[in-house]
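>>> here's my sequence, what's the structure:
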Amino acid sequence: MTNTADIFSPVRLGDLELSHRLVMAPLTRNRAAADGTPTELMATHYAQRAGAGLLIAEGTTPNQVGQTYPNIPGLYTDSQVAGWRRVTDAVRAEGGRMFVQIQHGGRVSHPDNSGRTPVSASAVAQPETVHTANGLQDAVVPHALTLAEIADTISDYVAAARNAIDAGFAGVEIHSANGMLPHQFLAGNTNQRSDRYGGSIENRIRFTVEVVTAVADAIGAERVGVRFYPGGTVNSIVETDTEALYSALVTALAAEHLAYLHLVNADPKSPIFQQIRRIWPGKLIANPNLGWGMPLPEDGGRQAALDLLAAGADLISLGRAFIANPDLVERLRTGAPLNRLRDEPLMYVGGENGYNDYPTLAESAAARSEASSVAA
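Just a heads-up that it's a prediction; the model follows:
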């Protein structure tokens, strides 16, 4: 399937008419309050980037035990919903459209963060350490969810999705990538169950399919997206049957008429990308692999975006380029130079620095003009 659309051509996504195809990817930034309530910092941050065709807000936990790291936002208390409403109001005031990613960390958590013993598909601890308010700590063995607890967890996803709509979001993205709880059900090394949620591919995809369909039934399929990372090894996930696994998973969701499917680190030349594009009948958001830990390309990912669109993607999500450039869309449209991303640790330390202090083109020009006047 070949897409001849340009980055800046309009596209329909669910019930939304978007003026172009650039999406701000969900990005963990650790700027919520300790109780998971979004802050004014966050409202400013997203409003600055409202020029994205669609903003997908950072991974947001649907319940207390699902919290991954410190200062991660939630969607399960009145305070959190009110905080997100301030964010969506600020984005709407700037003309933006916004989904939120619902993220349950499963075993990617720690009692020091959530106050609870983490849960997962099976009692298999993450071998990596976990970031906590008290520094890096060894992961604990998670509690394997019972069938009744799985049903309760799905209900928590549904409640969080309804809260998201109440908070003013246009929709939600279910995070089934990067080693989060749904991914833990998909992968064989984290799912050692022998019941209807484990063993066969049909059983291992069941949790993700049930979460997505339950949320779609609750708020409307046109308001629901889902994110996958086929073959991804983040948080020590190991898939041994990636092609067959995602073929079955995408096929199972294809009839749901979701707003979109979102692929992480998409490679337009990879067989799995091409396979998913053939199977998936709806909109496909592709997130290009620009080399985590490597400097951003000078074009901010524009060529990678064009390659993915030519290979059949409908929209392109960018992360770090949007962090460093609140007016990224204007810069890419005009070919203006990009801000360079400062030290990546600033992504997670809290505060304005490395968050809301990247200048727009207009602000940079004003600063240069002022400096020139002073020098004269």
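
>>> CA only for contacts and neighbour counts going forward, please
Noted.

>>> in a helix, E363, correct?
Yes: per DSSP: H, G, I helix; E, B strand; the rest coil, E363 lies within a helix segment.

>>> how close does it get to S369?
As for E363, its distance to S369 is 10 Å (criterion: Cα to Cα, to the nearest Å).

>>> tell me how many other residues crowd A371.
Neighbour count for A371, taken as other Cα atoms under 10 Å: 11.

>>> mind listing what's buried in the helix or strand hosting it?
In this structure, A371 sits in helix 361-375 according to DSSP states H and E. Residues of helix 361-375 classed as buried by neighbour count (16 or more other Cα atoms under 10 Å): L361.

>>> which residues touch that helix?
If you take Cα atoms under 8 Å, 6 or more residues apart in numbering as the criterion, helix 361-375 is touched by D327, R331.

>>> and with 6 Å instead?
In this structure, no residues lie in contact with helix 361-375 by Cα atoms under 6 Å, 6 or more residues apart in numbering.

>>> Proceed likewise with the subsequent sequence, for comparison:
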Amino acid sequence: MTSLFDSFQLGGLRLPNRIVMAPMTRARGTADGLPVPSTATYYAQRATAGLIVSEGLQPSLQGQSNPLTPGLHSAATVAAWRPVTAAVHANGGRIFAQLMHGGRVGHADVVGFHPVAPSAVALTAELYTPQGPRPAPVPRALAIGEIAGEVQAFVDAARRAVDAGFDGIELHGANGYLIQQFLSSGANLRTDAYGGTIAGRIRFAVEVAEATAAAIGGDRVGIRLSPGGSTWETVEEDVPQLYAALFGALAPLELAYAHVLATVDDDAMVSLRKAWRTGFIVNPGGQIGPKAGDRAAGDHWLGLGADLVSYGRAYLANPDLVERFRLGLPLQASDKDSWYAPGDTGYIDYPTYQH
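Coordinates of the predicted model:
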């Protein structure tokens, strides 16, 4: 039986185990989108993971969602990420950069850009800004001639990621951000080639995947998805047909992996697994919520056919998560108040297990 501690060939990388550190926003970047020096320590501490996927990095300033998130949108950001990737590699790890464009989940008070989206459909939620919570604005609908520019932003960021030393990139197509907004029948009301039919709604995701794969190689590109997920008021109709079409369109690219949140039932997840030809990562926690994954969840999903299992919250307070799972050691609980707080407390000060 496959174990979490078995090795796995992921694209051009040989992973020593099947445990993935999932992307998690930590909001500890600088005001101009650079990672801080402690970021190198944070990721290097967790380098025993088979693969680390970074926090969401904005591919452009237009795509920034939250304050103080680092990006990959300039030469300065590339230079600032190089010590991080070098530290991970020095500790024997592998790291992909998650590219996250917020789309309508953005506010001009964050970095001065009015949010863009497939359609001018606003969230009813409040968004984080440097001035505190603010009502989400009505986004500006992208003109059809502008969409290629948003695709190019992902391509440019993918190239910067490789230049910065990342082993690859993950496209954030989950949790209600721009790629999933195009997939969504609620956020995407377009009647042109990028909306309406299932073929239209998947087109942006496919074009971004095609373009980034062409730029850096398909074996360096993954995509994260949350089928039917409802974060940030996402609504998706015809979920089985939508994702069958998306997987079918992505298949020729031979991407490194699909990283799928367990937002549908087990049978639907197994169907997605069978339809995907390369690496298949399951995040057992499903949609963002109170449930944290454990080793039993990982064993469950490996038994259902997943190649790798990703853990988010468990990695916050347990940099040695692989060793704790391997030896059956208890997990530390993280301090929720420090998840997005500035500084090193609750970031790099969680100890490894002391016997």
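
>>> please state their TM-score.
TM-score of the superposed chains, computed with TM-score structural alignment, normalised by the length of the second structure, equals 0.97; 355 aligned residues with a Cα RMSD of 1.3 Å.

>>> about what we covered before: report the distance from the helix holding A371 of the first structure to the chain centre.
36 Å (Cα atoms, centre = their mean, to the nearest Å).

>>> quick one: contacts for V119 of the first structure?
Counting by Cα under 6 Å, 6+ apart, V119 of the first structure touches G106, R107, P142, H143, A144.

>>> same check on F5 of the second structure?
F5 of the second structure touches N17, counting by Cα under 6 Å, 6+ apart.

>>> just tell me what it corresponds to in the first structure.
Under the alignment (TM-score structural alignment), F5 of the second structure pairs with F8 of the first structure.

>>> assign a three-state SS to that match, would you?
On the basis of three-state DSSP, F8 of the first structure is classed as coil.

>>> can you give me the strands in the stretch 251-355 of the second structure?
257-261, 279-283, 308-311 (DSSP state E, counting those that start in this stretch).

>>> would you mind finding the most buried of those?
With neighbours taken as mean count of other Cα atoms under 10 Å, the strands of the stretch 251-355 of the second structure reach their highest mean count in strand 308-311, at a mean of 28.

>>> tell me what that strand is packed against?
strand 19-21, strand 279-283 (3 or more Cα pairs under 6 Å, 6 or more residues apart in numbering; DSSP states H and E).

>>> now do 10 Å
In terms of contacts (3 or more Cα pairs under 10 Å, 6 or more residues apart in numbering; DSSP states H and E), strand 308-311 of the second structure is packed against strand 19-21, strand 51-57, strand 257-261, strand 279-283, helix 295-303.

>>> the ones you listed: which one's closest to P342 of the second structure?
Minimum separation from P342 of the second structure across these (Cα to Cα) falls at strand 51-57, 15.2 Å.

>>> counterpart of the closest one in the first structure, which residues?
By TM-score structural alignment, strand 51-57 of the second structure lines up with residues 54-60 in the first structure.

>>> now do stretch 239-253 of the second structure
So stretch 239-253 of the second structure sits over residues 242-256 in the first structure, by TM-score structural alignment.

>>> in the matching stretch, which residues are buried?
For stretch 242-256 of the first structure, burial by neighbour count (16+ other Cα under 10 Å) applies to T242, E243, L245, Y246, S247, A248, L249, V250, L253, E256.

>>> now the nearest residue to the last one once chain neighbours are set aside: how far from L181 of the first structure?
The shortest distance from E256 of the first structure to any non-neighbouring residue, by Cα to Cα, 6 or more residues apart in numbering, is to A221 (6.7 Å). When distance is defined by Cα to Cα, A221 of the first structure is 21 Å away from L181 of the first structure.

>>> more crowded one of these two?
For A221 of the first structure versus L181, neighbours defined as other Cα under 10 Å are more numerous around L181 (24 against 21).

>>> quick one: what's aligned to the more buried one in the second structure?
Using TM-score structural alignment, L181 of the first structure pairs with L178 in the second structure.
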